[in-house]
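**Student:** pasting a predicted model and its sequence here:
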Amino acid sequence: MRGTIFIAAAFLSFASPLAAQSIPFSLQPAYRNHPACATGNAHFIKAWSVTEGRTTATVSGATSVSLRKGTDGVFTGTGKVANSTMTFTFVNNGRERVLKVTSGELGCVWQGTNLDSRRA
């Protein structure tokens, strides 16, 4: 019985850090965006979040997009927002997590960074 409790406690101590967590982002337009990109600001300057798994991640905000992890460790995927195809990119470098959305038509960019204070 004691061994079972110890094993369960050990498993839970490892499972907690591995559990998926929602990472909040506030996206901002890139200063080099074309003036026509301003029409997209209403869709992107709002609360977004990323839930990261081992090989996939899910972006939630104005739309929900599934991302796949590439060999370089970067999560990417595409989705439609306001009838425009967007490329979503998520990078987790440990302390710094970055969500970037790029328009396929004009190359407009909205990006947000979330710093993990636990890894200062």
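**Tutor:** That came through fine.

**Student:** CA atoms for contacts and neighbours, from now on please.
**Tutor:** Will do.

**Student:** helix or strand right after the longest helix anywhere in the chain?
**Tutor:** In the chain, with assignment by DSSP state H, the single longest helix is helix 2-18. Scanning forward in sequence from helix 2-18 by DSSP states H and E, the next helix or strand is strand 22-26.

**Student:** please compare the first structure with the one that follows:
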Amino acid sequence: MNLFEKYGGADFWSDFLNTVYACLTTSEYVKKHFEGKNISHIKEMLLGLLELTLVSNVDIPRDEMKEFHKHLMISENEFNEWISIYRFTLDKSGVSEEDCALIIRILSSFKEVVVYED
């Protein structure tokens, strides 16, 4: 069974993303990135990405990811805060340590294309 289905499919991951974004939008470090944004749309996109990644291990095109994020000018500290919130929420949601580590490893692999460099 894949990780997306293992924890309850779309319902589980949608609830998970609701918790993640409740934390992100109140975090002093990253909330500026979400002010005035359509959070529901962002969560829908991420739910789709989670499904692609956790079901079929599809590689998300890094050049598209970099292009999408470059105008956001996300710092390394902001990226680390996002990872920290994600990790905390995975733990709180009952995702096993082994699965948490795998998911965080996948997310962390996007650091080079998400973090803004001068």
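**Tutor:** Perfect, thanks for sending it. Note that the coordinates shown come from a computational prediction; the quantities given were computed from them, not determined experimentally.

**Student:** once they're superposed, tell me the TM-score.
**Tutor:** Overlay of the two chains. TM-score (TM-score structural alignment, normalised by the length of structure 2): 0.31; 72 aligned residues with a CA RMSD of 5.2 Å.

**Student:** what comes up buried for the host helix or strand of Arg87 of structure 2?
**Tutor:** Arg87 of structure 2 is part of helix 76-92 when elements are defined by DSSP H and E. Going by neighbour count (16 or more other CA atoms under 10 Å), the buried part of helix 76-92 of structure 2 is 78-79, 81-83, 85-87, 89-90.

**Student:** let me know the closest of these to Val113 of structure 2.
**Tutor:** Phe79 (10.8 Å; CA to CA).

**Student:** shouldn't that closest one be in contact with Glu112?
**Tutor:** No - judged on CA atoms under 8 Å, Phe79 of structure 2 makes no contact with Glu112 at a distance of 10.2 Å.

**Student:** excluding covalently adjacent residues, which one is nearest to Gly77 of structure 1?
**Tutor:** With sequence-adjacent residues excluded and distances taken as CA to CA, 6 or more residues apart in numbering, Gly77 of structure 1 is closest to Leu67, at 4.5 Å.

**Student:** Val55 of structure 2: neighbour count?
**Tutor:** 16 (other CA atoms under 10 Å).

**Student:** ditto for Ser108 of structure 2
**Tutor:** The number of residues packed near Ser108 of structure 2 is 14, by other CA under 10 Å.

**Student:** just give the closest residue to it, not the sequence neighbours.
**Tutor:** Ile83 (7.4 Å).

**Student:** so what's that neighbour up against?
**Tutor:** Neighbouring residues of Ile83 of structure 2 by CA atoms under 8 Å, 6 or more residues apart in numbering: 104, 107-108.

**Student:** let me have the residues you listed in a markdown table, extended by distance to Asp63 of structure 2 and secondary structure.
**Tutor:** Formatted as a markdown table, the contacts of Ile83 of structure 2 follow (distance: CA to CA, whole Å; DSSP: H, G, I helix; E, B strand; the rest coil):
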| residue | distance to Asp63 of structure 2 | secondary structure |
| --- | --- | --- |
| Ile104 | 20 | helix |
| Leu107 | 16 | helix |
| Ser108 | 16 | helix |
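
**Student:** which single one of those residues is nearest to Lys43 of structure 2?
**Tutor:** When the contacts of Ile83 of structure 2 are compared for distance to Lys43 of structure 2 (CA to CA), Leu107 wins out at 15.4 Å.

**Student:** now that closest one: how far from Asp99 of structure 2?
**Tutor:** Applying CA to CA, to the nearest Å, the value for Leu107 of structure 2 to Asp99 of structure 2 is 12 Å.

**Student:** helices or strands up against the longest helix of structure 1?
**Tutor:** Using 3 or more CA pairs under 8 Å, 6 or more residues apart in numbering; DSSP states H and E, no helix or strand is in contact with helix 2-18 of structure 1.
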